[in-house]
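In: Provided below are the primary sequence and the corresponding predicted coordinates.
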Amino acid sequence: MTAKAPEKIEIGNPNLFFDRELSWLDFNLRVLEEAQDQKNPLLERLKFLCITESNLDEFFMVRVAGLLNLKRAGIEEQSLNGKRTSEIITELYAKVADLVKEQYACLNDILSELKKNHIVIVQDPTDLRGEDISFVKDYYKREVSSILTPLAIDPSHPFPHILNRTLNLGITLYSDDDKNKVKELFAIVQVPSVLPRFLQLPQKDENEERRYFPLEEIIKLHLSDLFYGMNVKQIHTFKIVRDADISINEEQNIGDLLTTMKNELKNRMWGDAIRLDVHSGAGHIKDMLRNLLELDDFQVMEIPTLLNLNDLMFFQSLRKTGHLKFNFPPPKAGFALKKSESIFSEIRKADHLLHHPYESFKSIEDMLKIASQDPKVLAIKMTLYRTSGDSPIIQYLGEAAENGKQVTVLVELKARFDEERNIRWAKKLEDSGVHVVYGVVGLKIHCKMLLIVRREDDKLNRYVHLGTGNYNSTTARFYTDLSLFTANQEITEDVAILFNTITSSGKMPKLTRIYAAPKFLKEEFIRLIQRELDNAKAKKEARIIFKMNSLVDPDIILKLYEASQAGVKIDLIIRGICCLRPGIPKISENIEVRSIIGRYLEHSRIYHFHNAGNSEVFLASADCMPRNFQRRIEVMFPILAEKHKKRINKIFELLLRDNTQARVLLPDGSYQRLSPGDDDPAVNSQIDLVEI
């Protein structure tokens, strides 16, 4: 019997790829699995559930909105797996409808468990006690009533442009006119986002259960105050998700980018509606809203209970709930940063590798603090893509400028959904005397770089920090990332050149040790994969291990297929989107893909090439996606010290042995969660990595 010929390895072959958008939805389902997992602490399960909602909203506001815009324009693009735009949209909404059902089944389970732990959300007003009713009434009059604005919808009052992702009440009312004819009115009341979503009801003592009443239910109880003389026929909550992708003309003067971005941010709240979430049983109200918003039936999601699951993050801040959360170990100190001379001397002696959140992000903040005060430091240059709201980094950069140092900060205004925060901090930095560069025309500055220039022994020395994650002390407690302090002359020279290239809008040069996008990064990936392929053909040991957030780029995928065919053993640890299909006979049999979802968000990008025993390990700010290679400034930098390579190898070994939080991607696109066998110890890499 003749063996079946292998598939053609080419971009036009749909059998080689998974669809990007559907793969993302599968990722969000894996997050939902953590909310469903009863082995996780209860409030952590609730947090995972909230994350699925937040993820889903952002996915719709950007990715689904883009697909719908193509459909409206009559453009039928074809994805890598051969599906047309309209087909993907249909499949997406169907999968989202199933996901929503699972979300609310999970919510019911969590609410039931919360009640057992004496935390109750009272959703039915008839469950209020006598003292609750007077308490709620007083709260309504004191805090709520003055904020509300009832909006009637009729020929003289057109449908208002309701803000993106806000919670609203849709109401039908009626009154008897003089001729005894029933006149129906439709109205909307926005639930104020400036007030807490949940009001704690009175407790008789500390030991009694804690009960919370939703703000929308408070408003429902007092509608007669808003619609005097009217009778309520129907009332249902709803939320509109809108197109929130920002598109700006970057061909204008770069000096206008800040003003343009501010104007575009105002428009984000008013984009076209792309999804309507409405309470189940809304009937006539649902139909009215769908028609007013010009949505198709499939764009309406009927929600059985509480809308806007994001708001349930409120319960993370409750006191005396530590037993319902993960026990996060305190991070190790990293390496000592006490005095200027000692810290710079330590970096000159050897590179220092930090693994966050297992090692403290504070080392980076401390270095900036020291540099801002050190009279020998002459200049500081830094990129900021996302930073936390209370970041000491902003303070230290400002202090450095005030102390007379030359400080330049590249602020990326186009960091999606962090644009407003970045604008605020950029203005604060400018007020301190920092020279702020607002991005680059046509590109996002996504690399994570810090350069410090210091005068030592009558010469200038450079010190560099490079990382896989953002300079954000908040996310650094929950995101896994690697970062490197180095004084290596070739790397620091490359970083200095790269900063000058960005600020001067010059052409990207070929660097010595660092590979940068959009010019050279992708071709280096191809070259390194080809080297493993050639080694395999030459009967040398060949191995590739990649860890990243997403794998989408078709050229990289095809090259990995070729390497697999040549016998290269390939392990891919990909948290989110993966368009590569493993396990295809004679094509990807040597490729295994796994996703690890758990208490930490796996964010580090690590690329290992065996190189016939002389291994090369790189860290990067970039995933293997077209946007990272073509539309962003990214860096990939080498780990040169053997002890750090060995440490990263130990990290990989543990990740690849994980049988608790890991899921393996199967050829049909489904993920199979691993579990320890009868004789195998349980391995949870996210816990065990604290020892490495």
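Out: Yep, that arrived.
In: C-alpha from now on. contacts and neighbour counts both.
Out: Fine.
In: so which residues of the stretch 301-450 of the chain form helices?
Out: Secondary structure of the stretch 301-450 of the chain (DSSP state H, counting those that start in this stretch): helices at 340-349, 362-373, 392-402, 419-431.
In: the last one: which residues count as buried?
Out: What it means is helix 419-431. By neighbour count, and taking 16 or more other CA atoms under 10 Å as the criterion, the buried residues in helix 419-431 are 419-420, 422-423, 425-426, 429-430.
In: of the residues you listed, which is the nearest to Leu580?
Out: The shortest gap between Leu580 and any of the buried residues of helix 419-431 belongs to Glu419, at 31.9 Å (CA to CA).
In: tell me the contacts of the closest one?
Out: The contact partners of Glu419, taken as CA atoms under 8 Å, 6 or more residues apart in numbering, are 261, 265, 412-413.
In: below is structure B, check it against A:
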Amino acid sequence: MAQHQLNGSGTAPVARSSNPLDPALFINRELSWLNFDERVLEEARDPSNPLLERLRFLAICASNLDEFFEVRVAGLQAQLYDNLEPQDAPPDGMGPLSQLTEISRRAHDFVGRQYEIYRTEIHPQLAAHGIHVCGPDELSETQNAFLDKYFDWQVYPVLTPLAIDPAHPFPHLHNKSLNLILRIETIGQDPPRQLYAVLQVPSVLNRLVPLPDEGDGQRRFVLLEDVIGPRLDALFGGFKVAARAAFRVTRNSDLTIQETEVKSSLLSTIQETLRQRKWGAAVRLEISDRADEGFLAQLQTAPALDLDDRDVYKVSGPVDLTALVALYKLEGFRELKEPAFEPQIVASLANRANVFAAIREQDILVHHPYESFGSVVQFIEQASEDPQVLAIKQTLYRTSDDNPIITALARAAENGKQVTALVELQARLDEENNIVKARALQKAGVHVVYGMVGLKTHCKAALVVRRDHDGIRRYVHLGTGNYNPTTARFYTDLSLFTCRSDFGEDASALFNLLTGYSQGHGWHKLIVAPMHLADRITALIDRERSNAERGLPARIIAKMNSLVDPGAIEALYAASQAGVRIDLIVRGICCLRPGMPKLSENIRVISIVDKFLEHSRIAYFQNNDAPQVFLSSADWMPRNFRRRVEIMFPIEDPRLRNRIVDGILGVALMDNVKARVLQPDGTYRRIASAESGEPVVRSQVEFQNMARELSSTDPIRPVTPLGTTQAGVFR
């Protein structure tokens, strides 16, 4: 495929040293991820957050940690025990054993503090506000009588006790399923004979069982395992349950398919791999701290588990805190949540019957979730019904149940349009859902393509080909986030609608690349991974370095989820050494060490953790006062640069470019409520607005206010324009 030519300066990339940088100049990826979850836990601990928001952050912490063990820890264990080579050798030089040891130390401390916050702060404060999670010993006779009936009619028929003895080997435990391990004793024998059994807590039933309303305005719940536990004797005639403990096992859930592993088709290979994943190696055991050594010995030494001491996490509260997010969804209790915000309709699309006429007039930028994702749904829905639309092509990475975009694509095919959907079957932990959606689309007549073997299709693109009054025109949507209306309500992302001909040509070439064997396209605007993206980003950084060395204006601002790629980090270090001012807004993993003398002292890294998940990827390059702004689906990571199909694209409209620079990046950099600054040692320090003496700026609240402004015809008034000299922001 044709190589991109760098617009503007023809500066060649700086020659990189053939010797790798000192490992001490990089922060370990896995430990940086744990630091991100620490920032989420900090929000759960923050008393200035509404109580149910704190509970939600606590559940997010637990969910994050689940995926970390399923994928990252599982990968390290496979390297250690199975001698698998890592996909990307860590530039910090830590081996798998040293990483696992440090992860275990930090994760055990983290989990202890996580449960302490729940036990000593959130649980009692919930009760004080009328939301009670009751233990078995807190129940009245009336409540126990209700639960007796509930158990008999709803729970007992579903339960299946599994004995553990020579005739009954240790049962297979599903990934992250909640279970009870039981010690059972014979009745009438002295001494009693002791046996063990495992009982899965039914996942088909709600984990939080509501108790009858007592008319006092209080909401009361009992955990399902606490309904089952005291009533277990009914399952074991002639025995009594002497002790019990709740536990769950986390398994390796990573799914990586090599080209050589694909037999008849990618779909059938993934389906088979999904079946095998249920038997993935155990990587973590969470168990109630009431469990004694006998229980631990039964579980740790079971051949099906085989876990080291460092893999065992005793918890002083409900096993699996993610279940408590159900309390956040309770009706009422508005005072315990952030003020509700309704996404706004951008003025350029408001009251427009024809979205294509609006896009013909101008490029349109939408800032989600502050501005409604409904504009993206409207784009596809109108295309599905418009008789002038000839074809629709779209990538789908993560979707949702009852997704109107899926429905619209199916309807478009039924209406006789050419419809192509690139469904990525390897979207981590969404594989089964995507297979279901792909089959539904195929049934409706959509041409479904499953991506490219060895590469995940992670780019977000939709192309509508329409017969306009003056000829065929291509309408394009490009975004930083998924075509998922559910997550679009709490992920921050950016969407661009355009019908510029060069964008349309590139979009057509992108889909030809994904669905066929197209090569040789001379790309106009899209920068595509794995072919060109890494080199282009390095070249853009190097151009700023070259400008700084020549005394020209040079500046870099980049926003992303993760910064891991050693080549990009090395280029940023070189630019910093040349005097380029660099601000990075990195929500999660950051392997770069800022503030290192004579290396990265011109680099500042912040992370914003707030109600909405920061997800947009933006890059700004000053380019000798001819600024360029790019949006992208990709983080700056080896996997995005080399093992995924990604796109980065420029913002051509000066009006939209200025909005992104001043009204999004500029505001984010001034956040002094939810932003933390990365220190050279890898820790984060929260910015204190009281210390700085500056006005309090919470960027996500500012964006809500700005969205309300933009939904009218009034011009936007950013908090401050980019370039304002403020201590600690633009320095």
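Out: Yes, it's here. Because the structure is predicted, anything quoted here is derived from the model rather than measured.
In: about what we covered before: distance to Leu29 of structure 1 for the helices of the stretch 301-450 of structure 1 - can I get that in CSV?
Out: Rendered in CSV, the data for the helices of the stretch 301-450 of structure 1 read as follows (distance: least, CA to CA, whole Å):
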stretch, distance to Leu29 of structure 1
helix 340-349, 43
helix 362-373, 33
helix 392-402, 35
helix 419-431, 28
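In: can you find the partner of Val593 of structure 1 in structure 2?
Out: The pairwise alignment with structure 2 assigns Val593 of structure 1 to Val605, based on TM-score structural alignment.
In: next, that match: secondary structure please.
Out: Using DSSP: H, G, I helix; E, B strand; the rest coil, the three-state assignment for Val605 of structure 2 comes out as strand.
In: how close does the lengthiest strand in structure 2 sit to structure 1?
Out: Within structure 2, and with DSSP state E defining each element, the longest strand by residue count is strand 239-251. Between strand 239-251 of structure 2 and its aligned stretch in structure 1, the superposed structures give an average distance of 1.1 Å (mean CA distance after the TM-score superposition for structure 1).
In: so that strand corresponds to what in structure 1?
Out: Matched against structure 1 by TM-score structural alignment, strand 239-251 of structure 2 falls on residues 230-242.
In: show me what counts as buried in the matching stretch.
Out: Of all the residues in stretch 230-242 of structure 1, those buried under the rule 16+ other CA under 10 Å are 230-232, 234-242.
In: hang on, the earlier thing: of the contacts of Glu419 of structure 1, which pair is most distant in space?
Out: With distances taken as CA to CA, the most widely separated pair in the contacts of Glu419 of structure 1 is Leu265 and Glu412, at 14.4 Å.
In: give me the more crowded residue out of these two.
Out: Between Leu265 of structure 1 and Glu412, counted using other CA atoms under 10 Å, the more crowded position is Glu412 (24 against 16).
In: contacting residues for that one?
Out: For Glu412 of structure 1, the contacting residues are 383-385, 419, 422, 438-439, 444-446, by CA under 8 Å, 6+ apart.
In: closest to Ile285 of structure 1 among these?
Out: Glu419 (35.1 Å).
In: what does that closest one align to in structure 2?
Out: In the superposition onto structure 2, Glu419 of structure 1 corresponds to Glu431 when matched by TM-score structural alignment.
In: please tell me how far that match sits from Val389 of structure 2.
Out: Counting by CA to CA, to the nearest Å, the separation of Glu431 of structure 2 from Val389 of structure 2 is 31 Å.
In: and Leu80 of structure 2, by the same measure?
Out: Following CA to CA, the distance that separates Leu80 of structure 2 from Val389 of structure 2 is 54 Å.
In: the two: which has the busier surroundings?
Out: Val389 (21 against 15).
In: distance of the counterpart of the more buried one in structure 1 relative to Leu451 of structure 1?
Out: Taking TM-score structural alignment, Val389 of structure 2 has Val377 as its aligned residue in structure 1. Val377 of structure 1 sits 11 Å away from Leu451 of structure 1, taking CA to CA as the criterion.
In: ranges for the strands of the stretch 451-600 of structure 1?
Out: Chain-ordered strands for the stretch 451-600 of structure 1, with DSSP state E, counting those that start in this stretch as the definition, fall at 459-467, 479-486, 515-517, 543-548, 569-574, 591-596.
In: what sits against the match of Val389 of structure 2?
Out: Contacts of Val377 of structure 1 were listed using CA under 8 Å, 6+ apart, and they are 371, 405, 452-455.
In: and with 6 Å instead?
Out: Neighbour list for Val377 of structure 1: 453-454 [criterion: CA atoms under 6 Å, 6 or more residues apart in numbering].
In: that older thread, redo the buried residues of stretch 230-242 of structure 1 as a markdown table? Include distance to Tyr479 of structure 1.
Out: As requested, those are exported to a markdown table (distance: CA to CA, whole Å):
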| residue | distance to Tyr479 of structure 1 |
| --- | --- |
| Met230 | 52 |
| Asn231 | 52 |
| Val232 | 48 |
| Gln234 | 45 |
| Ile235 | 41 |
| His236 | 38 |
| Thr237 | 35 |
| Phe238 | 33 |
| Lys239 | 30 |
| Ile240 | 30 |
| Val241 | 27 |
| Arg242 | 28 |
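In: now, which of those sits nearest Leu167 of structure 1?
Out: Sorting the buried residues of stretch 230-242 of structure 1 by distance to Leu167 of structure 1 puts Lys239 at the head of the list, at 5.1 Å, by CA to CA.
In: from memory the closest one sits against Asp277, does it?
Out: Yes. Proximity of Lys239 of structure 1 to Asp277 meets the contact threshold set by CA atoms under 6 Å, at 5.1 Å.
In: how many residues are close by the aligned partner of Pro582 of structure 1 in structure 2?
Out: Under the alignment by TM-score structural alignment, Pro582 of structure 1 pairs with Pro594 in structure 2. Using other CA under 10 Å as the criterion, Pro594 of structure 2 is surrounded by 27 other residues.
In: same deal with Ile577 of structure 1?
Out: Using other CA under 10 Å, Ile577 of structure 1 is surrounded by 24 other residues.
In: find the nearest non-adjacent residue to it, please.
Out: Setting aside the residues directly before and after it, Ile577 of structure 1 is nearest to Ser550 in space (CA to CA, 6 or more residues apart in numbering), at 4.6 Å.
In: counterpart of that neighbour over in structure 2?
Out: Counting by TM-score structural alignment, Ser550 of structure 1 corresponds to Ser562 in structure 2.
In: excluding chain neighbours, what is closest to the corresponding residue of structure 2 for Gly669 of structure 1?
Out: Residue-level alignment of Gly669 of structure 1 against structure 2, with TM-score structural alignment as criterion, gives Gly682. Spatially, and ignoring its direct neighbours in sequence, Gly682 of structure 2 is nearest to Ile27 (6.4 Å; CA to CA, 6+ apart).
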